[in-house]
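K.L.:
Just need the structure, nothing else, for what follows:
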Amino acid sequence: MEQRNGRRLILLPLPLQGHMNPMLELANILYFKGFSITIIHTSFNSLNPSTHPHFTYHLISDNLSESEAVEKDLLLLISHLNRKCYEPFRECFASLVSDASKEPVACLISDPVFDFTQSVAESLKIPRIMLRTGSASFTAVISAFPLLQGKGYIPKLDSRLGEPVTEFSPLRVKDLPVINSSDPERFFKLVHNLTYQTKASYGFIFNTFEDLEQHALATLRKEFHIPIFPIGPFHKCVPATTSTSRFLSQDWSCISWLNTQAQKSVIYVSFGSIATLDEAQFLEIAWGLANSKQPFLWVVRPGSISGSDWLEPLPSGFHETLNGRGHIVKWAPQKEVLAHQSVGVFWTHSGWNSTLESICEGVPMICTPFFGDQMLNARYASDVWEVGLHLENGLERGEIERAIRSLMMEKKGDQMRDRLSKIKEKANICLRQGGSSYQSLNDLVDHILSLESLALIKHD
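P.N.:
The predicted structure is shown next:
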């Protein structure tokens, strides 16, 4: 670890698992570069400071009601958080900035989904850098939404879903990001805010690397004219002694079970921390896995099946038909699972963290995206990097069985593993001295240390 450089960073993560973990990984990376780290976090999905005792924590009240805290409409939940966190954040941030007993604040690093951070940082003359927790390709697409709307791709019409988006080949109209909401305009407002917040910031950090998303990163550099720092994969930069934040307790029994399985024989199934299934979809997955005759580790998050607490929809005798080939848990230590020699395929929702973790461990993917950037990630995995099989025709047990057999037993899976081994090596090289992410991280540190004078010039 480098010596303290006398500068403090204040970080504000969005309190959702897929956003929180990369922010904390970034915090660890910058801590080991010599910065003092202060985390401002909400009472909703509150952090456990004991997991990162080397940080300073400040809890702010989000004042969410009981009904708001369990809101299933993700965009409405984000709207509540933006509205109710503004004043508590402003007060906390101002107090931290004015605290003369602490190191000077070099900058604020925030999630762009929190749209109030721009005005608060400007009012206190503190530079603000954004962390984008999705891919560079996703950011390039949403920044082009006005163009895509003008071309008639958005809003998406059923009659055009299969059409190619020529400006972003190989995407199709159905792959364009969307999050369903009771008020569809909320998504377009979020996209507009994300783009505006980026242009007004002092820089953009990405959890990606040049060799994986070179074209998208070049597009963004032309579009935004602000410093862009691809310093990922974050989870490969973070020392093994540090941990991420988990809102669900991990079941480590799955590692013991994996130890009993043959090399590259297991299908690991996990659809992330938000996606939900109806009972019919759940049963098709269950029988597709069972009929494949392959061992599987299946994460079934409590409450992820509509109308059920956990495994109640499974028919009587289902477990007995498996003869020990299946292991079902409520949550798993995913990085350790993907790194295990027994895992041969990852069936994923195609969230960006999961996609990047699978690529870095050389594990081919079966892709079942649900919303947001997941459709785009699945398309890139299947059609650009050619390391995944996109289940595009819904969840049907026969299709599931064929997809598993294709990747586990046929040439297609071997070809993906060959491609993944090359990308995995590039991911490792980029983090070494002289690599693109290594250099980008050094550039980020230099940039942060120079921000004090830049902020004064910008505000004068």
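K.L.:
From now on I want contacts and neighbour counts done on CA atoms only, so please keep to that.
P.N.:
Fine.
K.L.:
Which of the three states applies to residue 10?
P.N.:
Under DSSP: H, G, I helix; E, B strand; the rest coil, residue 10 falls in the strand class.
K.L.:
so how many other residues sit close to it?
P.N.:
Under the neighbour criterion other C-alpha atoms under 10 Å, residue 10 is assigned a count of 22.
K.L.:
Quick check: the gap between it and residue 442.
P.N.:
To residue 442, residue 10 is 19 Å away according to C-alpha to C-alpha, to the nearest Å.
K.L.:
Kindly report the same for residue 428.
P.N.:
Residue 428 is 17 Å from residue 442, by C-alpha to C-alpha.
K.L.:
likewise residue 321?
P.N.:
From residue 321 to residue 442 the distance is 54 Å (C-alpha to C-alpha).
K.L.:
what's the burial count for residue 382?
P.N.:
19.
K.L.:
Let me see the ranges of the helices in the stretch 151-300 of the chain.
P.N.:
Shown for the stretch 151-300 of the chain, the helices assigned by DSSP state H, counting those that start in this stretch span residues 185-199, 210-224, 234-237, 253-258, 279-292.
K.L.:
err, the stretch 301-450 of the chain, not the other one
P.N.:
For the stretch 301-450 of the chain, the helices defined by DSSP H, counting those that start in this stretch cover 318-322, 334-338, 352-360, 374-379, 397-409, 411-431, 436-459.
K.L.:
what's next to the fourth one, contact-wise?
P.N.:
Looking back up the chat, that one is helix 374-379. By C-alpha atoms under 8 Å, 6 or more residues apart in numbering, the residues outside helix 374-379 that reach it are 135, 138, 170-171, 174-177, 349-352, 355, 367-369, 388, 390.
K.L.:
quick one more, to check against the first:
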Amino acid sequence: MASKHGLVHIFLVAFPAQGQVNPLLRLGKLIASKGNVLVTFSAPKSIGKKMSNAGAAVSSDPTPVGNRGGMIRFEFFDDGCDEDKYDQPHDLDTYLSLLEAHGTKALKEIINNHTLNGSPVSCLISTPWVLWVCDLAQEFNIPCAALWVQSCACFSTYYHYQNSLVPFPSEEQPDIDVQMPSMPVLKSDEISSFLHPFTPHMFLKRSFIGQFKNISKPFCILAETFQELEEDAIKYMSQIFPIRAVGPLFKGALHDTGSNISGDLLKADDCLEWLDSKPDSSVVYISFGSVVSMKQELVTEMAYGVLNSGVSFLWVLNMKTTTTIDKTGELPKGFLEEVGERGMVVQWSPQAKVLTHPAVSCFVSHCGWNSTMEALSSGVPVVAFPHRGDQVTNAKYLEDVWKVGIRMSRGEAENRVIGRKDVEECLKEATSGVKAVEMKKNALKWKKAAEEAVAEGGSSDRNIQEFVDKVKKLRVQ
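P.N.:
Below is the predicted model of the structure:
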């Protein structure tokens, strides 16, 4: 076992969801790569089991990252659940309470053990929904930070909503526009759908707003975005909170040597060889993340729309997913036979590798923030198919602000099934239409900006280095 004595020990705690595990682990690898740092990544045991089953190296022994003496290790804890209750949205309130109670107890013991073993924790970093870690840090007199895993625009939205700083849609005025400082005007269906007065997801609204109330406790908020992408919003919100943009984390993490350490909770299917057989910019990549499920009617319309468009495609359709109550619908009978070599359907994909593959022309996405950042930093235009939450805001920015996207849907507020003709037209527009060339040009511009941000001396790289330096300084005080 490699020696960990003398290293600054930064302890990461993730909420057990794919969209929070991946960015936090990527951040951990980047922090470790700065040198003389031991990073411990922690989450409920169920996450460790899923990561291991997906083929990730999750050893409790420190693994070297980079060439500056940094290391990363894993330590999972009991959350009090025999089953993956966080996969059941209707029971999220119950699970959050359970996670906090059991997690607090387990992490207290873990932190004490590290102190006794000569490797005291110098800083705690958590993701949203486990911000009770900040209270734990306070109890142990340990500095704490948080990783914000959505856009700075959404951070600003929750802040302004929670503090009633600007008018938001209400029962009396459900359709009003929202104007916040340093942001474009958002229509009522472009703010996070959880903030709408008639949202069917009140439990998610309570959870987001409830967790956001604790966001003032960390000494630093590390944001999965980059300065050049959201310059105005970051500059404005940085006057209120200690925000430091450190993304795109997936782009930065590509540069370290811990690439065998992955945060995927599902084992990816082998689709890269199939992509290798396709011409450059000829394949449409379709994926709606790990949470969104598609009803049968929507899967059918999407399938025929893709078929009628004539494009080659790689479609991630995880019909066996356990992360939602509702199962995703099935492909129409005979669809795969009719498509032939023109298309490939997989349960899960190595998305970061897929988006950087030269064969991929555009990305049909639910516009979750991880997917949005991966598309932007890979130079891939987006056909936006948002469902709920921050996805609708991301879709707005992709189309109207960053100008790399076309909206196929406006989210659940639209309350309609997107038909096959809409799908066909959007795919043709994104791959060969009037907007296609301009979207690709803009996408490549953001790719270049992302690469510069994470390169040595870039804005995000500097912010990570300054964070590590700050933790080291706090450690010796």
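K.L.:
returning to that earlier point: please tabulate the helices of the stretch 151-300 of structure 1 in CSV and include distance to residue 424 of structure 1 as additional columns.
P.N.:
Formatted as CSV, the helices of the stretch 151-300 of structure 1 follow (distance: least, C-alpha to C-alpha, whole Å):
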stretch, distance to residue 424 of structure 1
helix 185-199, 29
helix 210-224, 10
helix 234-237, 11
helix 253-258, 22
helix 279-292, 27
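K.L.:
Compare the ones you listed and report which one is nearest to residue 422 of structure 1.
P.N.:
Comparing these by their distance to residue 422 of structure 1 (C-alpha to C-alpha), the top pick is helix 210-224, with 10.7 Å.
K.L.:
Kindly calculate the angle that that closest one makes with helix 185-199.
P.N.:
Inter-element angle recorded for helix 210-224 of structure 1 and helix 185-199: 90 degrees (by axes from the mean of the first three to the mean of the last three C-alpha atoms, to 10 degrees).
K.L.:
What lies in contact with helix 210-224 of structure 1?
P.N.:
136-137, 139-140, 198-199, 227-228, 230, 423, 426-427, 436-437.
K.L.:
Could you identify the pair within those residues that is furthest apart?
P.N.:
Within the contacts of helix 210-224 of structure 1, 199 and 423 form the most distant pair, 30.8 Å apart (C-alpha to C-alpha).
K.L.:
of these two, who's got more company?
P.N.:
residue 423 (20 against 16).
K.L.:
What residues does residue 439 of structure 2 make contact with?
P.N.:
381, 403, 404, 405, 430.
K.L.:
Mind picking the two most distant members of these?
P.N.:
It's 403 and 430 that sit farthest apart of the contacts of residue 439 of structure 2, by C-alpha to C-alpha, at 11.9 Å.
K.L.:
the more surrounded of the two?
P.N.:
For residue 403 of structure 2 versus residue 430, neighbours defined as other C-alpha under 10 Å are more numerous around residue 430 (26 against 19).
K.L.:
what stretch of structure 1 does stretch 146-156 of structure 2 fall on?
P.N.:
Under TM-score structural alignment, the counterpart of stretch 146-156 of structure 2 in structure 1 spans residues 130-140.
K.L.:
what's the matching stretch in contact with?
P.N.:
Outside stretch 130-140 of structure 1, the residues that reach it (C-alpha under 8 Å, 6+ apart) are 18-19, 22-23, 109-112, 177, 198, 201-208, 213, 216-217, 219-220, 352-353, 373, 376-377.
K.L.:
Buried among these? Need that as a selection in PyMOL.
P.N.:
Entered in PyMOL, the line below selects the buried ones among the contacts of stretch 130-140 of structure 1, by 16 or more other C-alpha atoms under 10 Å:
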select buried, resi 18+19+22+23+109+110+111+112+177+198+201+202+203+204+205+206+207+208+216+217+220+352+353+373+376+377
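K.L.:
Stretch 332-349 of structure 2 aligns to what range in structure 1?
P.N.:
Going by TM-score structural alignment, stretch 332-349 of structure 2 sits over residues 315-332 in structure 1.
K.L.:
where do the strands sit along structure 2?
P.N.:
Applying DSSP state E to structure 2 gives strands spanning 8-13, 37-42, 63-65, 70-74, 123-126, 144-148, 220-223, 243-245, 283-287, 312-316, 343-346, 360-365, 382-384, 405-407.
K.L.:
Contacts for stretch 336-345 of structure 1 next, please.
P.N.:
Contacts for stretch 336-345 of structure 1 (C-alpha under 8 Å, 6+ apart): 255, 258-259, 261-268, 346, 357-358, 361, 363-366, 404, 407-408.
K.L.:
Need the residue in structure 2 that's farthest from the chain's center.
P.N.:
residue 116 (34.9 Å; C-alpha atoms, centre = their mean).
K.L.:
For residue 109 of structure 2, see how far away it is.
P.N.:
11 Å.
K.L.:
so what's the spatially most central residue of structure 2 up against?
P.N.:
Of all residues in structure 2, the one closest to the mean position by C-alpha atoms, centre = their mean is residue 370, 3.1 Å from it. Residues near residue 370 of structure 2 by C-alpha under 8 Å, 6+ apart: 19, 23, 149, 150.
K.L.:
Distance to residue 140 of structure 2 for the residues you listed - can I get that in TSV?
P.N.:
Below are these laid out as TSV (distance: C-alpha to C-alpha, whole Å):
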residue	distance to residue 140 of structure 2
19	28
23	26
149	25
150	28
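K.L.:
just curious, which of those residues is nearest to residue 6 of structure 2?
P.N.:
residue 23 (26.7 Å).
K.L.:
my guess is the closest one meets residue 251, correct?
P.N.:
No - the criterion here is C-alpha atoms under 8 Å, and residue 23 of structure 2 misses it with residue 251 at 10.8 Å.
K.L.:
out of everything not next to it in sequence, what's closest to the alignment partner in structure 2 of residue 390 of structure 1?
P.N.:
Here residue 390 of structure 1 is matched to residue 407 in structure 2, going by TM-score structural alignment. Distances taken as C-alpha to C-alpha, 6 or more residues apart in numbering put residue 384 closest to residue 407 of structure 2, at 4.6 Å, once the chain neighbours are dropped.
K.L.:
when you align them, which residue in structure 2 goes with residue 348 of structure 1?
P.N.:
Aligned counterpart of residue 348 of structure 1 in structure 2: residue 365 (TM-score structural alignment).
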